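A.B. asks: One predicted model, sequence on top.
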Amino acid sequence: MNFELTFEQLQGKLKKVLDPSRFRFILILYPNTNMIDEIKSYISNTYPESLVTNLDLQNKSYQDISTELYKNNEGFVYINDFEELLDNPELYNGFNQRRDKIASHNINLICFISLYQKEELFTKSLNVIPDLWEFKDTVLELQKDEKTNQLIDINVTDSMSYSSIGGTNTKDKKVKLENLLKELDEVNNDELRLNILKQVAMIYDDLGESKLSLEYYLKELELKEKLNASEDQLAVSYNNIALAYKDLGYIDEALKYQFKTLHIRENSLTKNDIDLALSYSNLSIIYEGNNDLEKALNYQIKSLEIREKNLEENHPDLANSYGILAMIYQGMGKLEQAIQYQKKDLKILEKVLGNKHPSLARSYSNISAIYHDIGELEKALVYQLKALHIREEILGEVHPDVANSYNNISLLYRDKKECTKAKEFLYKGINILKQLNFNHPHLITCTDNLKQIESQIKKQKNAGYKKKGKYCKDM
């Protein structure tokens, strides 16, 4: 196989992953440097109208390169010296903290990494740019024959993790968590300690361990305050702490920290900044969780207005706003609006995330809940089973989201009067929550649901022949 033939294959792979009309973070692992020029030349010839920015990071701060980075919209931004980014705190802190602002531009951020430094630089990236690293879309790995120097293989890996910290499933995340906790005991550098604390908090969040996630986010904030971190850096911590408190049901604390974030961002950002949209959206989530639906709706509409001005039509943040609006309208009993927005959310996520992602599972679960309220139980069951399949594969069998799916499926079978299946699925959910030692509202809810199902079964057993199937069709 000669180089020209295999380079044509590479062009075919590139064509599938490149899209200058929306943000993409692409890593290209190359075996020799001449391939970088070949790839850039192909991109320029294929997208002649697109702006190209070559970022020179040598001895630069993020402020030095930000103007050049932000002026590109609907084009390609190349970073050849990726290692320089990872070695310079003035660069990697900027890229990490301004991740959402970078992602609001319609650019393909393409980083070239030597194939022989893959393991070293990937590990380093997880440590120093964990926020930006979450947004990577594709890793394209070029391999060559050492004897002939010819390109012999092209591996393409699409990112599909809920956060890329620790891997794509619960088992890998637990292994990563164990290693991070060991590093935390040994590390002397405060900047590295900050990054490790955040990674630990994020993994605990992915694992559904909200109390431990909050504990480490608070430790991260304490260290930031000790180091006199900027208000922008503090705002990120306040936001994460707010969401952790919300997950634990402490709404007053959640609002306190989220308003701290909002105060900083409203005073430092323009009114259409994408980070401000994030604060409005998170306030909406907290109010929705407290059933304060009018406030939730107002803040989510403010967020959506900014996102629609700044983001392409298939951006995941737009899907996020649509999904939250769907939940709000569902809570208001406006099911027609709810289903419209949930379909918008689902359409984007199916397009950009592939078929195995926890966010897609959440969307399936949410549209199932709306169909349940409408009374279309069969449709609702199909979507809830889809959610369960993804969650079991990605999150593992012992995770609160899996327990939630079992509970939702149980309620559908209950309303279909299939009491045996309803009880079977509910017990599965309860057993998971007990394994997790969850003293949690979900466990109380599941226990209450079990009492309702057992009451239906008892009524059916006591009913006469003429009332067969009135409470349970399967008895």
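C.D. replies: The structure has been received and is ready for your questions. Not measured: the values here are computed from a predicted model.
A.B. asks: use CA for all of it now, contacts and neighbours both
C.D. replies: Noted.
A.B. asks: Contacts only, for residue 70.
C.D. replies: With contacts taken as Cα atoms under 8 Å, 6 or more residues apart in numbering, residue 70 has the following neighbours: 102, 105.
A.B. asks: which residues touch residue 142?
C.D. replies: 28-31, 115, 151-155.
A.B. asks: buried subset of the residues you listed?
C.D. replies: 28-31, 115, 151-152, 154 (16 or more other Cα atoms under 10 Å).
A.B. asks: Kindly list the longest helix within the protein.
C.D. replies: helix 441-462 (DSSP state H).
A.B. asks: Below is an additional structure, to be compared with the one above:
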Amino acid sequence: MSDNYQEETQPLFKLLRNEAFRFIIVRYNHYSLVQQLQKDLQQRFPDRPVNTFNAKTVDYHQLTQAYYDLGSGFFFIENFDDLLKEDKNSLGQETPETAQNNERRRHITAGLNLRRDKLAKYPIALIVFIGFSADSLYAKKIMEKMPDLWSFRSLLLDLEMPLANDQPDWQNQQTEITNRSLERPISSLGGTDKQAELNRLLELLAATPKNETAFRQTLYPQIADLQNDLGDYQAAIDTLQTWGKIVNDDEKSQIWFKMGDIYTQLGDLDKALTLFQTYHKLQKELFTSDPTNIHFKNGLAISYSKTRRNTRRLRQSQSGLAVLPRL
């Protein structure tokens, strides 16, 4: 194994020349690489403030408040892979001893995912560190637990250095072995598998206390997507409406987007257009607040495309109806 630090970090240093929101995932095989990267970033960008947290010990409110207080610069989260775990006993069950820590993890992943647009308003490089001892499918876990934030990722790095047989990484070494297989993403499931996954998520939702709103909000979009894929459009709409009752207005853009798609499939173009126009309005406000943010720019482009397409469909439909009496 050769040291790839220089090769891997050059694109990162180039990316960070422009101060803007970035979500960067760094996987490493020795903790000294984490220390080296943090040191190099502070030397290259000495005017940017820095804050570092350990994902194993922080809670959601501490993390987000520190992020907003930072305002700009670098926000490092070490041991991020810990947030992707769920501790269970040998029978695969959550115990009272593990429930509190599992809930802490869920609040962080669900909360960061839901606050994606707010996080992106800050010119902060959010850099998370994941050890090589983590599940090799860590990217899929992030994608499943934090799909919205995952879509804003800027860069994935794999940092490696030669390790002697007698040189364990004590800082990051983990000896846990899990035989729980990672479930496939929803998009890759077949019809039967989708129904089984929907049943599992509905049971999980029913078992989740109503005051655990952050975690419930990660379930609603998955449930609605599956209901939509299985053709149960009204159930999907009901799920999205329930989701919308527990989020702020500025966090409803994904709900409007998904409902607009469903009403388009149902042929209710008037409702679809109204929803896409509302979605477009919010995306325009986000872009206006930060025109250099590429994620807001992409969101605005998508919303414009959806609104324009549905406007054209509605006009064609109305034109067709106007011709019918003459036939």
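C.D. replies: Happy to help now that I have it. Here the structure is a predicted model, which is why all the values come from computation and not from measurement.
A.B. asks: Superposed, what's their TM-score?
C.D. replies: After superposition, the two chains reach a TM-score (TM-score structural alignment, normalised by the length of structure 2) of 0.63; 273 aligned residues with a Cα RMSD of 4.5 Å.
A.B. asks: before we move on, back to that, let me know the closest of the buried ones among the contacts of residue 142 of structure 1 to residue 280 of structure 1.
C.D. replies: Nearest to residue 280 of structure 1 among those: residue 28, at 35.3 Å, using Cα to Cα.
A.B. asks: What does that closest one correspond to in structure 2?
C.D. replies: Applying TM-score structural alignment, one finds that residue 28 of structure 1 aligns to residue 26 in structure 2.
A.B. asks: Tell me the helix or strand right after the host helix or strand of that match.
C.D. replies: Using DSSP states H and E, residue 26 of structure 2 sits in strand 22-28. Heading C-terminal from strand 22-28 of structure 2, the first helix or strand you meet, by DSSP H and E, is helix 31-44.
A.B. asks: mean deviation of that following helix from structure 1?
C.D. replies: On superposition with structure 1, the mean distance recorded for helix 31-44 of structure 2 (mean Cα distance after the TM-score superposition for structure 1) is 0.9 Å.
A.B. asks: relative orientation of that helix and strand 22-28 in degrees?
C.D. replies: With axes from the mean of the first three to the mean of the last three Cα atoms, to 10 degrees defining the directions, helix 31-44 of structure 2 sits at 140 degrees from strand 22-28.
A.B. asks: Return the residues in contact with residue 198 of structure 1.
C.D. replies: Residues in contact with residue 198 of structure 1, defined by Cα under 8 Å, 6+ apart, are 216-217, 220.
A.B. asks: Let me know the closest of the buried ones among the contacts of residue 142 of structure 1 to residue 300 of structure 1.
C.D. replies: Nearest to residue 300 of structure 1 among those, with distances taken as Cα to Cα, is residue 28, at 36.8 Å.
A.B. asks: State the helix or strand in which the closest residue to residue 404 of structure 1 other than its chain neighbours lies.
C.D. replies: Among residues not flanking residue 404 of structure 1 along the chain, residue 429 sits closest, at 6.7 Å (Cα to Cα, 6 or more residues apart in numbering). Here residue 429 of structure 1 is covered by helix 419-435, with elements defined by DSSP H and E.
A.B. asks: So residue 48 of structure 2, which state does it fall into?
C.D. replies: Secondary structure for residue 48 of structure 2, judged by DSSP: H, G, I helix; E, B strand; the rest coil, is coil.
A.B. asks: How about the contacts made by it?
C.D. replies: Contact analysis of residue 48 of structure 2 by Cα under 8 Å, 6+ apart lists 42, 72-74.
A.B. asks: Just put those residues in CSV and tack on neighbour count, distance to residue 223 of structure 2 and secondary structure.
C.D. replies: Rendered in CSV, the data for the contacts of residue 48 of structure 2 read as follows (neighbours: other Cα atoms under 10 Å; distance: Cα to Cα, whole Å; DSSP: H, G, I helix; E, B strand; the rest coil):
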residue, neighbour count, distance to residue 223 of structure 2, secondary structure
42, 15, 43, helix
72, 20, 35, coil
73, 24, 36, strand
74, 25, 35, strand
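A.B. asks: Which two among those residues are spaced furthest apart?
C.D. replies: Spatially, the most separated pair among those is 42 and 72, at 13.2 Å (Cα to Cα).
A.B. asks: circling back to that earlier point, matching residues in structure 2 for the helix holding residue 429 of structure 1?
C.D. replies: Going by TM-score structural alignment: helix 419-435 of structure 1 matches no residues.
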